[in-house]
Each structure stands twice: as structure tokens, then as C-alpha cells.
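# 3D model of this:
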Amino acid sequence: IDIKINKDEIGRYGLSVDDVNTVVESALGGMKLTTTIEGRQRFSVNARYGQDFRNNLESIRRLPLQTMNFGSIPLSSVADVQLSEGPPMINSENAMLRGAVLFNVRDRDLGSTVEEAKKRIDSKMAKMPKGYYVEWSGQYENLIRGEQTLKMIMPIVLIVIFLSMYFAFNSYREAFFNLISIPFALIGGVFMISIWGVNLSVAVAVGFIALFGLAVETGIVMVIYLNDAMVQLVAKNGNSRETITNEELREYVIYGAAKRLRPKIMTVCVTLFGLVPILWSHGVGSDMMKPIVLPMVGGVFTSAIHILLVTPIIFLMQKEWELNKLGKIDVLDASH
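Just a heads-up that it's a prediction; the model follows:
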């Protein structure tokens, strides 16, 4: 309800703006008269007109105003009373009025949805009125902050993994050799989230970071057994590396890859048995855990296939190259 006071009219009747506002406040909003105390509780006592005198615009227009020279006059004589549309609540932020427009995202990722909405608003509102601006808030802000954090964390994670493997094998070549399993793990993770219909989010990115560690862990187990087979091969030849043939090398690589299959499969199965039940959970937090677990489950499958089938072949090619070109095989000590 908008009550616009006509200053020329109130001047003619000898009234002020405060006189009119006081009547409107006491009639509609209620004027605080006193405070009543009941034990430890305090209640304000307000006075205002009854419902019958303020339930429609005509009743409000007939509210009486007392003047010195003209007696009682209706409110409509000095003010325009009308209905107008307005916000249900007035909010402010940074000392500026703020209006919020809410929308939800369905069957799409949040980032592309907001980017498309930005383009549509920019095309329809190329020039904002003076003092107006649009700010995108909510989960989109969290997404932007998460992406910036992940851009810093991802390289750090890869560097830490590489350094950990270097200190484990004392060889840059062995460390880089184990990093090859990460792209194969990414294939399974991407395939899994596409099947499940999950969009890329910060939670999915966290799942991929955890997948990197799982893939490298399984690869380390394979390389340790292959290096152990090489130690046995060197010991068989009386610690003479020059007498090792390509056929013996292939035999011991197969031995290291096939004869120790059980611990490698156990490493993968333990991970899957712990993660797969989360995919069908419906409890509190399951909506957050599923995007994290999905890339881990899919990536463990593909990385395990790569480690069990491809890693021994790459290891064999590497050792054959060392044997043929350098005339020796570079293996880790038995202590490793």
C-alpha cells in the first residue's frame, strides 16, 4: 500500500508530513504505547485501528485526520492511497539494495548452465541502468573457488606422487614408468561417470585425485615384483649381468608378472569391495560420496587391466633396450 502525501494539500490544512505519518503509523502499523512486564518476559503494547477500519483501500482513504481550523478530514484529502507491486522483502548488501533471482540446474553441469545464462542476459541487457550490476552467487561461487584450488592442487599431487616413487625406486625412469598408469585410470573414471550420468564437479575432481593414488599404488606392487624377478635372474647368473639373454629376461618378466598375480588382484579387489557398496547407498552424505567414488571404481578397473597386461610388456621393452644397448640390466638391489 503506497500512501503518497500531497504537500500542497497538507499545507492548506495546516498539517505537516509528520502529522500524516503519525496517523498512518498508529492506524495501520501500530504505535507502541508502553511495555508490560510478566515475570522475566517483556511485551510491548501497541495500538492501531481495528480490522474493519483498515481491511480495504476505501477504509484507509477514510481515515480521519484532525486539523486545527477545518476539523476532521479524510486521509484521501491530503494523500493518494493506492496498491502497487513491490518486492516481498527489501534486502541490502554492501550498503546497496539487492534483489535475488533463484534458479536450479537439472540434468546439466552447473558451469555450462551459468555460462549460457550469462550470455543470454548479456545479449538481452547489453547496458545495465546506472547503479545496477549482476553478480552470480551461490554454488557457482563455490565451483569457481574449487576450480582455482584444484588448479594448484593437481600439479602438487602429481609432483608428490612422482617424488614418492623416485625415493622408492631411486630411479627417474622407474618413477616415470609408474606414472603411465594414470592416463589409463582416467579412461575408466571418465567412462564410469558418463555411464552413471554424473556431471563434472569438484567432488568428481577429488575422486580423480584419489584415483591417481590408487592407480600408482597398484603399479608399484607390479614393478616391485618385476624388479624382484630381475634380482633373482641376476643371482642365477652369478651376479653377472652381461651373460643374460633376451629369452631369460622374458621368462623372468613373465614369472614376476604371472606367478605373483594374487597380491595384485587382492589390492584391486579390496579397493573395489570397499567402494562399490557406496554406489547404491541412500543415507546421509551419499549424494556427496557417489561423485567421489564413481571415478575411483571405473579407474581401478582400467588401471588394473593396464598394470596386469601392459606394464609387464613395457617393463620388458625397457630391460631389453638396456640389455641390447648398454650390455647390462639395471635392476634394484635385493633390499628394495
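# From here on, just use CA atoms for contacts and neighbour counts.
Fine.
# can you give me the strands for the stretch 1-150 of the chain?
2-5, 31-38, 41-47, 64-66, 72-74, 79-82, 91-93, 96-98 (DSSP state E, counting those that start in this stretch).
# Let's see this one next, to set against the first:
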Amino acid sequence: MPGVELNFSQPITDRVFETISGIIGQVVLKVRGQDLAAMTTAADALRERLSAVPGVADLALYQAGSVPQLRIELDREALARRGLAVEDVQTTIRVALGSAVATEVWDGERRHGVALRLPDDVRADPAALRRLVVSEPDRGVTLGEVATISLGPGRAAIWREDFTRFVAVKFNVRGRDLGSTVKEAQAAVGEVPLGEGLQLVWSGEFKNQDRAMRRLALSFPAALAAILGILFLNFGRLRPTLIIAAFLPLACFGAVAGLRLAGELFSVSSAVGCIALLGQVVLSGVVLCGAIDRAAAEDRGSAAIEGPRAALRPVLLTTALALLGLVPAALSHAMGSETQRPFAIAIVSGLLVATPVMLVLLPLLYRGDARREGGEP
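Okay, here's the model as predicted:
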């Protein structure tokens, strides 16, 4: 259907985008200024340039519809030559087009105002409006003598932000990460010349993601330091702490590999999933080391075998419980899955990679460490 633009989205997602930038779209580019024609021209040029950026989808001007408008531009010099005041002519136009209460009638005890205005066919006809008398009847000055009247398309809505007009270009990102797409889009937009008095403002989901990533850049090392500190307090020695910590990069590698295989991009949700994954891997490591220590207290020679055997069931049950709870979210494509799915995939894939390797290697490394500390050959 001509003039109709189709965008497939979800109500919750649209509400979030509207809260962030006031416009439905992951990324919004606002052209601010006062001249609507210049702003629209600049927005069209920006849209043309953005269409060549890989990953950009649903690219469009935001609600750029038009409606028929009747435009009447008064000629102040012509009004002055005929001795007419602008206010008087505007009052005549307002009454003719919009109506005014001329008198009142009574219906029993109820009073009703009687409004007068020109017929609909006359109000929509510029030629008929030009014959409208705007002075005293004896002078016979018509509207066409003191004004220019035209009928043409006009904007259906004029958007404002911070008391400034703007025209918005919005788009979503598909098949590519949001950050790199926005960077390339900003580079492409920077090559478009803007008119005088125009200003570009970027907004949208990527702003929140950028802020969240900066916070994660601080919180992730802090969480890792807290984990290592708790491990050291638990064992009272540095070597067991480092042995368990050696499996954390492996778990993160598994999480990233799982995201890549699933076609998901590393996001705030998946980063939070990696933090949760580290806690799960550390828990399994502590259970294994504790079982080895208890077995070594009875028979140091068989501790590397008996310890993992005793810890196998709790480690596997804990891991299986996490997998059973997160696999449905990792496989889901329902509403809200764009947030839940990366989180679940990061944890599930990280556990599937780290847990088997930890069950095999950690007893050997920890037993070797115990032998060195105990002075055994």
C-alpha cells in the first residue's frame, strides 16, 4: 500500500525505546533546527547515507506524514496601503474558517450559541476565499488583494525537544553488534554537509548500552577480585586460589564460543551471564578441592581419585540444575528473549566447556600442589 511503512517489533520493546529517546527505534538521529524544509532535506540526505551501512534495518524518517494545509500569507504592505489592520483581517479569517458565536437562541430554559462560518466547499477553495471581503462592505477590499492563498501539503506533526524543533531518522540493527554499527553510521553521517543552524543529536538504546558497558568495565574486575579474595580466605593459601582461577578464562572462552555459534552478539546481558558463570565455576572448584582435602586426610595417595569421585555427584547435580533451568531460555525466541537468551547461552555454554575440563584437570593440579606442600615426591 503506497505510503505505508511496516516495522515488526514488540510492544514492550517499543515502550522501552520511547522511554529512552521518545521515538520507537534502537538508534535515533535527530536533526534540530528551526527551518523545517532544511531539516527535512538534511534528514533525507542522512537516511540515504545510512542506508549503505551494513546492519542498518527499518530505516525511516519518524512519522514524516503530510496533510493538506491551507496557507494564507498576509501582505503587510498591501494592508498598509488600504488602511487595514492585521488583527482585523486575521479576525475575519478566523471567523470565516473556524467559526464564531454570532448570537444566541433559547430552547425553553436552555440557551444555545449560534456559530457562523463559511460552507465547507468554500473554506477548501482558495479561489473562493480570495473573494472574501475583509474590509467594510463599502470599501470592498477582498482577501486576494492583501494575501497569498495556496493549498498544499504540510507536516502532520512538528516534533520538539528542549523547546527546539527536530526531524528524526530512526533505525534498528540486525545481524551485527550495535556498537560497531553506530560507529560506522556516525562516520558516514559525518560526511553529510548540514545547513546553517542545524544540529545533529544521537540517542537511543546504544547510549544506555554504552553506559552499561562502562560500568561493567569496572564491575567485572571488581567481581573477579572479590571471587579471588573469597577463595583465598577459604583456603588460606594462594596456590589453590590460582588453580581454580585458571579455569575462569576457559569458562569465559566457552561462553563467547557459545554466543558465536548461536549467532548472538556480546552484549550487556551476556556480560552479566559471564559474571554469574564465574560464580558457578568457582563453586564447582571449591567443592572438588574440599573433597580432595577430605580424601587426603584419610589417604593422601588416593586423594586425587577418591576426592573427585565423592564430589562428582554434587558437581554434576549443581551443573545439571543450572543447565535445566537455563536451556529453555537459551533456546527461546519468544517475547523478551533478546535479553534472556544471551544471558542463558553464556552460562550454559561456559558450563558445558569448563565443567568436564575441571573434573579432569583440577584434581591433578590440586593433588600435585598438595604433594609439593606436603613434601611428598
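# Which one, of the strands of the stretch 1-150 of structure 1, ends up nearest to T267 of structure 1?
strand 91-93 (53.5 Å; CA to CA).
# Read off where that closest one ends up in structure 2.
Across structure 2, the stretch matching strand 91-93 of structure 1 (TM-score structural alignment) is residues 159-161.
# picking that back up, winner for burial among the strands of the stretch 1-150 of structure 1?
Sort the strands of the stretch 1-150 of structure 1 by mean neighbour count, taking mean count of other CA atoms under 10 Å, and strand 64-66 sits at the top with a mean of 18.
# Quick check: that strand compared with structure 2, mean distance?
Once the two are superposed, strand 64-66 of structure 1 sits an average of 2.5 Å from its aligned residues in structure 2 (mean CA distance after the TM-score superposition for structure 1).
# ok, longest helix in structure 1?
helix 202-236 (DSSP state H).
# and the helix or strand following it, how far out from the chain's middle?
Remark: after helix 202-236 of structure 1, the chain's next helix or strand is helix 246-258, criterion DSSP states H and E. Centroid separation between helix 246-258 of structure 1 and its chain, computed with CA atoms, centre = their mean, to the nearest Å, is 47 Å.
# Leaving out chain neighbours, which residue sits closest to the residue nearest the centre of structure 1?
In structure 1, the centroid-proximal residue (CA atoms, centre = their mean) is V202; its distance is 3.9 Å. What sits nearest to V202 of structure 1 in space, not counting adjacent residues and going by CA to CA, 6 or more residues apart in numbering, is G146, at 6.2 Å.
# how about that neighbour, what's its match in structure 2?
Match for G146 of structure 1 (TM-score structural alignment): A212.
# Per the alignment, V134 of structure 1 pairs with which residue of structure 2?
Using TM-score structural alignment, V134 of structure 1 sits opposite L200 in structure 2.
# And for that match, the neighbour number?
L200 of structure 2: 17 surrounding residues under other CA atoms under 10 Å.
# Wait, it touches K30, no?
Yes. Contact criterion CA atoms under 8 Å: L200 of structure 2 and K30 qualify, at 5.7 Å.
# Can you pull the residues that touch both of those two?
Counting by CA atoms under 8 Å, 6 or more residues apart in numbering, L200 of structure 2 and K30 have no shared contacts at all.
# picking up where we left off before, would you confirm that the residue nearest to V202 of structure 1 contacts A203?
No. At 9.4 Å, G146 of structure 1 does not count as touching A203 under the criterion of CA under 8 Å.
# Between those two, tell me which one has more neighbours.
A203 (18 against 15).
# hang on, isn't that one packed against I292?
Yes. Using CA under 8 Å, A203 of structure 1 is in contact with I292, at 5.3 Å.
# List the contacts of T36 of structure 1.
R42, F43, S44, V45.
# so can I have a markdown table of those showing distance to L97 of structure 1?
Formatted as a markdown table, those follow (distance: CA to CA, whole Å):
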| residue | distance to L97 of structure 1 |
| --- | --- |
| R42 | 33 |
| F43 | 32 |
| S44 | 30 |
| V45 | 32 |
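# Report the two of those residues separated the most.
R42 and V45 (9.8 Å).
# what do those two both touch?
T35, T36.
# hmm, back to that, tabulate the strands of the stretch 1-150 of structure 1 (a markdown table), appending distance to S181 of structure 1.
Formatted as a markdown table, the strands of the stretch 1-150 of structure 1 follow (distance: least, CA to CA, whole Å):
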| stretch | distance to S181 of structure 1 |
| --- | --- |
| strand 2-5 | 70 |
| strand 31-38 | 74 |
| strand 41-47 | 69 |
| strand 64-66 | 85 |
| strand 72-74 | 86 |
| strand 79-82 | 72 |
| strand 91-93 | 50 |
| strand 96-98 | 51 |
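# what about K183 of structure 2, how many residues close to it?
11.
# Check E85 of structure 1 too.
7.
# Next, work out how far apart it and D2 of structure 1 are.
Computed as CA to CA, to the nearest Å, the E85 of structure 1 to D2 of structure 1 distance reads 10 Å.
# so what's in contact with the two at the same time?
Joint contacts of E85 of structure 1 and D2 (CA under 8 Å, 6+ apart) do not exist.
# May I have the secondary structure class of the residue mapped onto F343 of structure 2 from structure 1?
In structure 1, the residue paired with F343 of structure 2 according to TM-score structural alignment is I292. With DSSP: H, G, I helix; E, B strand; the rest coil as the basis, I292 of structure 1 sits in helix.
# distance of I292 of structure 1 from I195 of structure 1?
I292 of structure 1 is 15 Å from I195 of structure 1, by CA to CA.
# got it, and S201 of structure 1?
As judged by CA to CA, S201 of structure 1 and I195 of structure 1 stand 16 Å apart.
# Now do the helices in the stretch 101-250 of structure 2.
Using DSSP state H, counting those that start in this stretch, the helices found in the stretch 101-250 of structure 2 span residues 120-123, 126-130, 143-146, 178-189, 205-235, 238-245, 248-261.
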